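**Student:** Provided below for reference: sequence and predicted model.
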Amino acid sequence: MTKILLVEDNEMNRDMLSRRLTRKGFEVVIAIDGGEALDVANSESPDIILMDMSLPVIDGWEATRRLKADEKTCDIPIIALTAHAMTGDREKCEEAGCDDYDTKPIELKRLLEIIQNQINRVS
């Protein structure tokens, strides 16, 4: 079973997305800020990380940079989840180390395709 670390500070978004992913057969672990994301990524060894970029404590940009710089977590695909959909935002996510990008509001079918592409890429 594929384990997904969902990093999302908005409780409603977090609950809705985690339930939907669980129904699709994923194991979902949760972090509510960037600092917690670093801890959970190290302790749970997820297969993929869904990273909200606007987070408290440590934002998604910095959490991604730290995860990609860490030998233990650098190979975990990170998908940016962001309401930032302006020109250059995708590039900013990629520069931080994200492997892919999806915009909010989340369209589950589109997100599942992105997740599957990342799983296929690393397997």
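**Tutor:** Ah, there it is.

**Student:** from here on, contacts and neighbour counts on C-alpha atoms
**Tutor:** Noted.

**Student:** Show me which positions of the helix ranked longest in the chain end up buried.
**Tutor:** Looking across the chain with DSSP state H, the single longest helix is helix 108-122. Within helix 108-122, the residues scored as buried using 16 or more other C-alpha atoms under 10 Å are 111, 114-115, 118.

**Student:** for comparison:
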Amino acid sequence: MKKVLVVDDVPVNRKLALAMLKKRGWQAEEVDNGAAALERLSAGGFDGVLLDISMPGMDGEEVCRRIRADGRFAGLRIVAYTAHAMEFEKERILSAGFDSIMIKPITMSALQSALPD
């Protein structure tokens, strides 16, 4: 079973992602900010991260850059989880180190594409 960390400052967004992940048979945990995400990831055991871009404090792009700078997370799949859908935004987001982007509201098919089994 795979394990994913859902990082979003909006509770309803986290709940939707958690429900979809659990429906796929994955374990999921949630945090509501970037600093908490980095702390939780340090404990290890995650296969992927759904990471919101627009959060107060440390935004998702900064969190992603910090994760990528840490060799312990070399194989971690990081998916941007955002409402930002403009082409220039997608390019900037991917250049921060994300593996893929899911546009909110997410669907089961988008989740399966972004986090394959």
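**Tutor:** That came through, no problem. This is a predicted model, so every value here is computed, not measured.

**Student:** centroid residue for structure 1?
**Tutor:** residue 50 (1.4 Å; C-alpha atoms, centre = their mean).

**Student:** relative to helix 108-122, how tilted is the helix or strand where that residue lies?
**Tutor:** Taking DSSP states H and E as the definition, residue 50 of structure 1 sits inside strand 48-52. Regarding strand 48-52 of structure 1 and helix 108-122, their directions subtend 130 degrees when assessed with axes from the mean of the first three to the mean of the last three C-alpha atoms, to 10 degrees.

**Student:** Report the mean deviation for strand 48-52 of structure 1 after fitting onto structure 2.
**Tutor:** Compared with structure 2 after fitting, strand 48-52 of structure 1 deviates on average by 0.6 Å (mean C-alpha distance after the TM-score superposition for structure 1).

**Student:** how far out from the middle of the chain is that strand?
**Tutor:** 1 Å (C-alpha atoms, centre = their mean, to the nearest Å).

**Student:** From the contact counts, what lies against it?
**Tutor:** With contacts taken as 3 or more C-alpha pairs under 8 Å, 6 or more residues apart in numbering; DSSP states H and E, strand 48-52 of structure 1 sits against strand 3-7, helix 60-69, strand 78-82, helix 108-122.
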